[in-house]
Structures are given as structure tokens and as C-alpha cells.
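> could you work out the structure for the sequence below:
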Amino acid sequence: MSAIRALNRLPLARLSAVARPARAAPFRAAFPRSLGVSSLAMRGFASSARRGSDTLLAQKLADELKFERGAIAEAEDTPEFLTKFKTESGWSVEDVAGNDEVTLTRQHDGETLRLMFSIADIQQAETPEEMDEEMGDAPTPAVAFPIRASLAVTKKNAQGSLNIDTVCQQGTFLIDNISFYPDGKLGTDLTAEADWRRRGLYIGPSFDTLDAGVQEEVEKWLAARGVDETMASFIPEYAEFKEQKEYVQWLDNVKKFIEA
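Down below sits the predicted model:
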């Protein structure tokens, strides 16, 4: 499980003991004997109705798939903005098809940096209409939705892991907090067990409560490692690109399943 994904647990409601009502007799449709409606005919009717609903759903999915594929028909498998980012930034992009998380990695003077973000944040973003209402007559930015990102930094010659939780929006990183884990494996492990263990540890103060001078130096420290405005602009753009690809693939998978 990712370090940036919370384990949402809903409390289980207690069910009070209630008397069970008497079970009603099963419903049986009454057909006159003269109609000669057999169980075989009923099964045939149900099968026909199922095939009809399958066909209608498959067609709707096909229409949506055609529309979405048309929207990205001119897009390349490796868009220009991605090629430029890889070439100029020194970051590697690890993107597994079907996963909603993307991992960026980079080496910097004996340090290993791993930054993770999820495209799930796109679905929780405000719609353009909602943003227009809040901003009045101000122009709406092309990519304005916030995306959470988690950075883990480890060193070859030092124990522990420095983890920084941020939100990137409109080309800027907003730092939430900085955590230090003496056990570097605990700070970088993506298992559910490690995520649970981290929850019981002190995560550091809220970043905006730190001395202004400390905040400024932390931001410079990150920028020197490529966690800067370029990165903060790239993440929402790539998230939007990946989300569209995943949605198209999802439509295709569901359509094929319904048609099978």
C-alpha cells in the first residue's frame, strides 16, 4: 500500500436484535393453463432479456469509447512534454498501466529521491464550472486541480529516511509536513504493515508553523534536487494524461467483458 494512500475505515454499526417477521410464501406468477407457458419458455424469455440489456450497454460503452479515443487521437504514446521533462530534469518516470499511482525517481549526490503521486486526486477536483463561480470573471487556469505528492529521500552514508508530504498546484509545491524515520526501510516501504506503523509515529510540525527562514531554506533544498516549479507543473499535466489513458482502457475492458 502506498505511503500516500490513507487507510479509510468506516465504523461498523451495531445491529440491534429484532424479531424476524414470518417468511412470506414465495411469489409464483399465475399463468392460465390454456396459455401453455412452460419453464423452458420462461428461461428463454429471461435469456433474451439479458442479451438485450448486454447489447444496449455494450453499445453505450462503444459510443463513449469512440468519443474518448477521438479526443486523444492526436496524442502520442510519449507526448512532447514528457520527453522534454525526462531529458531536462533527470527524473525517471515509473508508470504501470492499470495502476493509479506514478513514481518519479532520481539520484542526487549519493541521495535517492522517490516522489509518488496518484491520479485519483483528479476525480476529486473541482469542475471548471465550480471554479468559475469561485473565481468570478478571472480566467480559469488550464490545469488547476491540486495533487498530493509524497517525497522520500535516503542517503548512502546516513541512516534513516526524510519524507516530505506536499500538494502541487498551479506550478507550486505547498509543503504540509516533514517526517524523519530513523529506520530508512520503514520510511520507504510501501506495504500496508509499514503504512500502519508510520501512523503511530510523530510526523513533525506543520510546515507553515516553522520559522520563515527555515521554510525558505527547505524550499531551496528541494529545488536543488529538482523538486521545483517545473516538477509542480509536470505532475498535474502528466496525471491528466495518464487518467485519460486509463479511462479509455477501462471502457475497452468493460465493453469486452459485457460482450463476451
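> hey, let's count contacts and neighbours off CA atoms from now on
Fine.
> all helices of the protein, in order?
Listed in chain order, the helices of the chain (DSSP state H) span 39-71, 80-89, 120-123, 128-135, 184-188, 192-198, 212-223, 229-259.
> excluding its backbone neighbours, what's nearest residue 259?
In space, and not counting its chain neighbours, residue 259 is closest to residue 58: 6.4 Å by Cα to Cα, 6 or more residues apart in numbering.
> now do the same contact list for the one you found.
By Cα atoms under 8 Å, 6 or more residues apart in numbering, the contact set of residue 58 is 255, 258, 259.
> second chain to compare with the first, below:
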Amino acid sequence: MSATRQLRAFTSSCRALSSRNVVSRCASPIRSGFTPRQVSRVAPSTLSTSWGARAFSLSAPARDADRTLSQKLEEEIKYEKEITSAEGTPEWLTAFQDEGIWTIETQPGSDEITLLRTFGNEQIRLMFTIADIDSNPPENLMESEEQETPEEEQEIPTYPIRTAITVTKSGSKGALSIDAICQDGLFTLENIAFYADAKLGTELSADADWKRRGLYMGPQFEHLDVNVQEEFEVYLRERGISEGLALFIPEYAEFKEQQEYVRWLESVKGFVDA
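Next comes the predicted model:
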């Protein structure tokens, strides 16, 4: 989910948890003056009448549940669309596209984004996914309830996004494959592999992935000589794998995730209403 929605959900869950804790403390039979023995002596008829009747009253016909769920989905769709329409096309996205350096490729319903560019006789592809937004919860959302701050003062959370970068050259059979983490305006390199067969290094298929498993992938980046590490960073920065792109990627991931979230809400609502 987007950082704003994640922050909103986290705040709501903290408040709900706090309310449940208060209720559980007040409802505890031991804190109310009953010992465990006394509780066990409560007449079974009393328990079955009070709790059984209440549980029965909470049950509802299936169609009522459908209608209620549909209404809640509609409310969420309206809320999210109001945010989207108010923002329009973000200036940062327009500016990025106007530069004409990278081409963005993605499909509706897909969680993957591909950035493509040409650099001299090289073709550079950078791939990432919006799934990392949900699978990597931000550390600054993990604060305890006791340290809650007002919503307007809370920081927008950040999270790591994995990127897969490949560099190929026209007239060359090989390919470089680079794994890096993008977070807080920086790329942290993890591994740089070389494939003698460019097709094997760039093909996105189960068969190609299986074949890659048996190959030597090179050492961990941090195990390379420091001077070699620095030159690799310069090499990538010269090709646009820089701070500016590292700031763009999480922004676009959230933008794409917002679009897919609204599409998901509409699809689920359509199914419930059918």
C-alpha cells in the first residue's frame, strides 16, 4: 500500500488495539472482584442466555453482508479517487518524462515496472515491483503505542525497493546483471553478475531462471576491493543509476500502487455486486 495509506492504517490499528486493551482490562473477571473459582461457579444457564443471545443477534443474512461490504468498498473508492483527482499527474512524473532519458513500461494490473534507456551502444534495463511496498514494512511505522505522535507530525515512511539492472551492448554477446536496493535516495549494490550469453542474462522465463541457478554469480559486492566498488558506482552513475533515479523509483512505485489499488477495489466491488 502507499506510504500515506500505510500510515493511516497503522494509526487506526494502534487506536483499535488501545481500545481493545481498555475493554479487556475492564471486562477481566479477576479485576472485577471475582476469583477464578467464583467465575467457574456462574450458572451455565446465565452464560448461555446472555452470551448466546448476543452472539445470535450479531449474525446477519448473507445479502446484508454483501451490501455492507459493497458500501465500504464504495467509500474507499471515493476516498482514493478524491486524492488522485486532487493531485492529477504529479509534477515529478511530468519532469521525469520530459527529460526523455528513461522510458517507463508497465501494464494495468501488473505489479512490475521497467525503465529502459540507451547509453551509447548500450541498452540498460532497470526493473522493480510495487510488491516491495507491502512486503517491506517501514521501520518508522514500528514505534510503540507509548510513543505515538499526532498524524500531522508523523514522518512519511520509507522502504527498500529491490531493483534488477541489466546492461547489454550491441555487437557483444555478454550482459551485466546488477542487483541493488533503492532506498532514501541511494542505490546499495549487492551483487554484479556477468553472463557470457546476453539472452540468458536478460530473458524473463522460468527456463532461463533455472539455467542461471547453476552459474557462478560473482562475489557479494561488499567483498570486492574498495577501489573496485567505487569504480562500479561511478560506472553506474554515469549511466543514470544515480541519486535522482533512486528518488524517482519509490515515488513512482507509490503512484503505480495507488492506481492498482483503486483498480483492485473496483474489481472486487464489481464481483461482490454481481
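> list the TM-score for the superposed pair.
Once superposed, chain against chain, the TM-score is 0.75 (TM-score structural alignment, normalised by the length of the first structure); 210 aligned residues with a Cα RMSD of 2.3 Å.
> quick one on the thing from earlier: conserved subset of the contacts of residue 58 of the first structure in the second structure?
For the contacts of residue 58 of the first structure, the contacts that are reproduced in the second structure, applying both residues aligned by TM-score structural alignment, their matches' Cα atoms under 8 Å, are 255, 258, 259.
> among the contacts of residue 58 of the first structure, name the buried ones.
residue 255 (16 or more other Cα atoms under 10 Å).
> so stretch 116-134 of the second structure corresponds to what in the first structure?
Mapped onto the first structure using TM-score structural alignment, stretch 116-134 of the second structure covers residues 105-123.
> who's in contact with the matching stretch?
For stretch 105-123 of the first structure, the surrounding residues in contact (Cα under 8 Å, 6+ apart) are 4, 90-94, 100-104, 145-157, 225, 235, 239-240, 242-243.
> circling back to that earlier point, as a markdown table, the helices of the first structure with distance to residue 177 of the first structure would be great.
Formatted as a markdown table, the helices of the first structure follow (distance: least, Cα to Cα, whole Å):
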| stretch | distance to residue 177 of the first structure |
| --- | --- |
| helix 39-71 | 38 |
| helix 80-89 | 24 |
| helix 120-123 | 19 |
| helix 128-135 | 27 |
| helix 184-188 | 14 |
| helix 192-198 | 14 |
| helix 212-223 | 11 |
| helix 229-259 | 17 |
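> which stretch among those helices comes nearest residue 168 of the first structure?
Closest approach to residue 168 of the first structure among the helices of the first structure (Cα to Cα): helix 229-259, 5.3 Å.
> point to the residue nearest the middle of the second structure.
residue 133 (1.3 Å; Cα atoms, centre = their mean).
> and the residue nearest to residue 259 of the first structure? What does it align with in the second structure?
Match for residue 58 of the first structure (TM-score structural alignment): residue 70.
> separate out the buried members of the contacts of stretch 105-123 of the first structure.
4, 91, 93, 100-104, 145-155, 225, 235, 239, 242-243.
> need the winner for burial among the helices of the first structure.
helix 184-188 (a mean of 19; mean count of other Cα atoms under 10 Å).
> how about residues contacting that one?
3, 152, 154, 159, 160, 161, 162, 163, 180, 181, 194, 198.
> in the second structure, what residues pair with it?
Counting by TM-score structural alignment, helix 184-188 of the first structure corresponds to residues 198-202.
> with stretch 234-247 of the first structure instead?
Going by TM-score structural alignment: stretch 234-247 of the first structure matches residues 248-261.
> how far apart are the matching stretch and its match in the first structure?
Mean deviation of stretch 248-261 of the second structure relative to the first structure after superposition (mean Cα distance after the TM-score superposition for the first structure): 0.6 Å.
> one step back: with the first structure overlaid, how far apart is the match of helix 184-188 of the first structure on average?
Mean deviation for stretch 198-202 of the second structure: 0.6 Å (mean Cα distance after the TM-score superposition for the first structure).
> no more questions from me, cheers.
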